[in-house]
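Undergrad: Just the structure for this:
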Amino acid sequence: MEDTGVKLRFNVPVSGQKLCTSYPSAREKERFMEAAYDRWVFTLYVDDMPVRGIVGPPVEQNAVEVKDLSRVKIYTRFSFTMEYNKNRVVGVSLEMKAPTAVDGPSLDLTYDVKWEKSEKDFVSRYENVMESELFTSRAHWIAVINSMAIVVVMVAIAARIVRNLLDADIQKYSTVLMDDDLDVELADIAAAESGWKQIREDVFRAPPCPSVLCSLIGFGNHLILLVLSFVVATLVGNLYVTPGHLAKAFCLCSISTSFYAGYYATGTLYRMTGNVSTRSHIMSSVLSIGGMPILGAVFFLPTNLLSSIAGSNLTIAWSTIFKLMRVWTFYCLPPGLLGSRVAKNLHEHAKPHPCREVPRPIRVRFLTSPVFIASVSAVMPFSCIVMEIFFILKSFWALKMYYIFDTLLIIFLLLMAVTASSSIVGSYVLLSAEDYRWQWSSWGSGAFTGFYCLVYSMFFYVYNTNISGVVPTVFYFTFSLFFSSLLAVLCGALAYLASSIFVKKLYANFKSE
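TA: Presented below is the predicted three-dimensional model:
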């Protein structure tokens, strides 16, 4: 963003105030022509409220083809209308006036400010800037109903399949054990012992890189609590009325939930492996707490450096970056480390489930491989949120305000239900194939949702945006990678949590039978 230089004083009207005089070069005049022909729109923020104006009146195509600048005009007068109630600004509008041909040597830019008294409440001042054509109630409720239908179908299918298969397996196994006929064929016993029952001594074996997995799970649980608390706080407190309150609420929610991130990551690591080195303990704690700033640094620091070198207005101020680092270091990190320490004290002597000394060999098959099962399991969760992703991308890249947090909360709860159901079904299929590598597979069944989101963002870039230039394109894909990574970690933690509960219940019921 750039400061336009427009000076506004409360309830002080202005008429014909000179803003600046521009002496455009030949190249800049051609860019004015392109902007007017393509109907470019710019956005200004007045008292944190966005107002939009158009660059110039319509331009005929033949004028562009022959580059006749005398027929190309841009607006040079900004006419602001400010609405106020007592001592608060409750509305703002912008009208562009004075179309001027760009073929002259200079352009004089001026502005007017008119103040009008209004009965509108300060709380409702954003109603005019919430554009109904982008977020129509009908379109959004259709998306919600579609997601709810997917949830009902997916949960019903998952419950039916798992219940029927489990009942059949347990009944079959119990019948073989209770059969008093000494002539029972070994084939029947082998059939009863096939599938997930065969790997009961390997199913709780620690996965490869347990500290990394636990860090991702802790980070994901942090994101789950952060999203839920932030959306609920926004709805309850109407925080979108003042954009600055959204940033403050996000920071407070992040600080208040960082304790759980460190606690869950360290506790899961101790329960999973039992013997944890100091290095693994520290790494899992820091990664689970600092996942978001680490991802932000990896993705945005190089992009921001490129933007600053190119002189783009997309550059994030380095002072803002240092402020965010300071908030994380002094406010988010200490509660997370405290949670990690509490988990260490509580679970330091935890003993993992006993496993056989020699791991059972795994028969590798493509259709039951962890990667294939994870990729298929993520299709339903992604289809549940694809419409909401469209609205979010449209809001973000069209510079429009996103305010439908109620439907966002509903969609997020539906995403949790579908991700859990898909993960349980995928884990059961994997265990039935006598493959005990369910930990990473269950996490991947949720993480693939983020991958599909990244693919969709590429599709959105091609068909729904007019972004051009190196820096804007790099920024688009940087943001897409960042948010897709966050979604992958969040859904991965959801999927692992659901599968972990299911696997423990499954083998606990099997032992009781």
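Undergrad: CA atoms for contacts and neighbours, from now on please.
TA: Noted.
Undergrad: any idea whether Val89 is helix, strand or coil?
TA: strand (DSSP: H, G, I helix; E, B strand; the rest coil).
Undergrad: scratch that, Pro99
TA: With three-state DSSP as the basis, Pro99 sits in strand.
Undergrad: tell me the contacts of it?
TA: By CA atoms under 8 Å, 6 or more residues apart in numbering, Pro99 lies in contact with Gly56, Pro57, Lys73, Ile74, Tyr75, Thr76.
Undergrad: Looks to me like Ile74 is in a helix.
TA: No - membership of Ile74 in a helix is not supported by three-state DSSP, which gives strand.
Undergrad: I'd like to know how far it sits from Ile467.
TA: To Ile467, Ile74 is 22 Å away according to CA to CA, to the nearest Å.
Undergrad: With neighbour numbers in mind, choose between the two.
TA: Ile74 (23 against 13; other CA atoms under 10 Å).
Undergrad: give the contact list for the closest residue to that one other than its chain neighbours.
TA: Of all residues not flanking Ile74 in the chain, Gly56 sits nearest, at 3.9 Å (CA to CA, 6 or more residues apart in numbering). By CA under 8 Å, 6+ apart, the contact set of Gly56 is Ala35, Ala36, Arg39, Lys73, Ile74, Tyr75, Pro99.
Undergrad: want to put them side by side, so please do this one too:
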Amino acid sequence: MAKVESGAVVVVVLVLILMACGLRVEGDGSDHRYKEGDHVPLYANKVGPFHNPSETYRYYDLPFCSPEHVTEKKEALGEVLNGDRLVDAPYELNFREEKTSRSICKKTLSKDEVAKLRDAVLKDYYFQMYYDDLPLWGFLGKVDRDKLDQSEAKYLLFKHIHFEILYNDNRVIEINVQTDPNLSVDITEDKEVDVEFSYSVAWRKTEIPFEKRMDKYSKSSSMPQHLEIHWFSIINSCVTVLLLTGFLATILMRVLKNDFIKYSHDEETLEDQEETGWKYIHGDVFRFPNHKSLFSAIIGSGSQLLALTIFIFLLALVGVFYPYNRGALFTALVVIYALTSGIAGYTATSFYLQLEGTNWVKNLLLTGCLFCGPLFLTFCFLNTVAIVYSATAALPFGTILVILLIWALVTSPLLVLGGIAGKNSNTEFQAPCRTTKYPREIPELPWYRTTIPQMAMAGFLPFSAIYIELYYIFASVWGHKIYTIYSILFIVFIILIIVTAFITVALTYFQLAVEDHEWWWRSVLCGGSTGIFIFFYCIYYYRARSDMSGFMQTSFFFGYMTCVCYGFFLMLGTVGFRASLLFVRHIYRSIKCE
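TA: Alright, predicted model coming up:
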């Protein structure tokens, strides 16, 4: 068993090293060095409403000037999952070649095309391009409203774009896009419009080194006021941890010590006294839970997701996910999830057999489908929505086939191998007390000691430790802000794990103290309840902190965030159960049980 685990760790580490070396995106295989007049790759990526980050479309879906033969750039798996669809842009920005004003094309827009562009301007459509792997954005137009009568508005389409490019020696350092409202065309009325699209280019020398050209994209998240808020979040979390730690230390050191003295005294002098307290359910506390297969599958899937999260953080901390490294995060998620499926198989099967389960094959299938199943169904629905909208979020058949092959050739075999290793581990459940034949009756408990109130208490503290950081994560994933302070996020994640473990242990103790021995499922539900709080925060963020709208964006936001919250529930539920199991074993080893 040890050899299997160590071998798996070595394989994962090697793959992570390879990914760390290979996930960076290079522009057409070049070294980003150019001579004057050389062609520099410029790709148009996508267009879409500024407030709906998931609702993006191909660049030439709008009636822009397009070449006769549109050349698409071959993209990696992560880029396709990210919704990138790169094609050759209609501009020529050769290295250090200035242009005052060059026409792209003269075009007569039909009524339908004018209506389409007017709707795009109304929804604040933006375009995104990549020049030598540097991202650039611009808006298609603006709505000019009358100051006296807000109901009257002019819809202006920008017809000229000015590119300002900074260079250092033979390398491109920075690119900015400017649009001039004076160089625009009125598309307010439904009528044909003649428009000439044009652009200009200016080059400026800079002393910024090539190695630091991406720094400007991460400055927004590391500005002093933002760092102050981030550190306030950490201090808030640390104070929560310290208070909770002190609270639990009081319980474990004083209350348990008094319990041990009391029970030791009872054994010597008061043998006939009526039994009360957590000691006297020692014959039931290690009674295996109902639905063993589902319970084991949750522990297996939660362990895999915890390992996945830790590996993603390791890649982030070594600098793999720098700003606009297109698709690196999605590639890492797919690959690492596939490679860690052996952890789920081994953990679920070995624990299922410890619980005296018999059908380990069925348990292994349940483990493999527990998280992937809901995620796959959600993806099928959302991909159908994206196809109906003709959005870039709709995955091509080839990409879907690649993902299915990864699942069939990597995820499933590793899951089965992990299950076989777990079956052959022959480990027995370590219980310091013997379990009686018949369970004790649980006394009637007040309402606040039932499952749902306990889950509410268990989820509130961990959520309060992370909610400040959640806003920045949501603004990055579901907006256009950039998050790069992964070290702070990793600290917050560690704090989340610690707080979840501590609060679940505390509630488990209180549950056992009132002679309720059904703590197994309760510890999972209490530990994972933070995922439910995160889901409620999703609702709050959507309604109060964002301007997202429309069926597609709403379905993408709640569809994928529900899967994320479900993943948090599995992961933190596993953490809560593992911490409670260690605690319960410890306290029952410390007393003499008949």
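Undergrad: Quick check: TM-score for this pair?
TA: After superposition, the two chains reach a TM-score (TM-score structural alignment, normalised by the length of structure 1) of 0.87; 495 aligned residues with a CA RMSD of 2.9 Å.
Undergrad: Give me the buried subset of the contacts of Gly56 of structure 1.
TA: Buried members of these, counted by 16 or more other CA atoms under 10 Å: Ala35, Ala36, Lys73, Ile74, Tyr75.
Undergrad: nearest to Pro302 of structure 1, of those residues?
TA: Closest to Pro302 of structure 1 out of these is Ala35 (29.5 Å), distances taken as CA to CA.
Undergrad: following the host helix or strand of the closest one, which helix or strand comes up?
TA: Applying DSSP states H and E as the criterion places Ala35 of structure 1 in helix 26-37. Downstream of helix 26-37 of structure 1, the next assigned helix or strand under DSSP H and E is strand 41-46.
Undergrad: who touches the following helix or strand past that following strand?
TA: Sequence-wise, the next helix or strand downstream of strand 41-46 of structure 1 (DSSP H and E) is strand 49-54. Residues outside strand 49-54 of structure 1 that contact it (CA under 8 Å, 6+ apart): 39-45, 75, 91-96, 126, 129.
Undergrad: Distance check, the equivalent of Trp278 of structure 2 over in structure 1 against Tyr507 of structure 1.
TA: By TM-score structural alignment, Trp278 of structure 2 lines up with Trp196 in structure 1. As for Trp196 of structure 1, its distance to Tyr507 of structure 1 is 9 Å (criterion: CA to CA).
Undergrad: Have a look at those two and say which one is more surrounded.
TA: In terms of neighbours (other CA under 10 Å), Trp196 is the more surrounded of Trp196 of structure 1 and Tyr507; the figures are 21 against 15.
Undergrad: That one reaches Leu431, doesn't it?
TA: Yes - counting by CA atoms under 8 Å, Leu431 is a contact partner of Trp196 of structure 1 at 4.8 Å.
Undergrad: Return the distance of Leu156 of structure 2 relative to Val143 of structure 2.
TA: According to CA to CA, Leu156 of structure 2 stands 6 Å off from Val143 of structure 2.
Undergrad: Output the contacting helices and strands for the biggest strand by length in structure 2.
TA: Determined from DSSP state E, the single longest strand within structure 2 is strand 193-205. Strand 193-205 of structure 2 is packed against strand 99-109, strand 160-168, with contacts defined by 3 or more CA pairs under 8 Å, 6 or more residues apart in numbering; DSSP states H and E.
Undergrad: most tightly surrounded among the ones you listed?
TA: Of all these, strand 160-168 carries the top mean neighbour count, a mean of 19, counting by mean count of other CA atoms under 10 Å.
Undergrad: For it, give me the average deviation versus structure 1.
TA: Strand 160-168 of structure 2 differs from its equivalent in structure 1 by a mean of 3.5 Å after superposition (mean CA distance after the TM-score superposition for structure 1).
Undergrad: Tell me the gap between that strand and the middle of its chain.
TA: 34 Å (CA atoms, centre = their mean, to the nearest Å).
Undergrad: what is the orientation angle of it with strand 99-109?
TA: 150 degrees (axes from the mean of the first three to the mean of the last three CA atoms, to 10 degrees).
Undergrad: The stretch 301-450 of structure 1: helices as residue ranges?
TA: Taking DSSP state H, counting those that start in this stretch as the test, the helices found in the stretch 301-450 of structure 1 are 318-327, 333-347, 370-377, 379-397, 405-432, 438-464.
Undergrad: which one of those lies closest to Val6 of structure 1?
TA: Comparing those against Val6 of structure 1 with CA to CA, the closest turns out to be helix 318-327 (23.7 Å).
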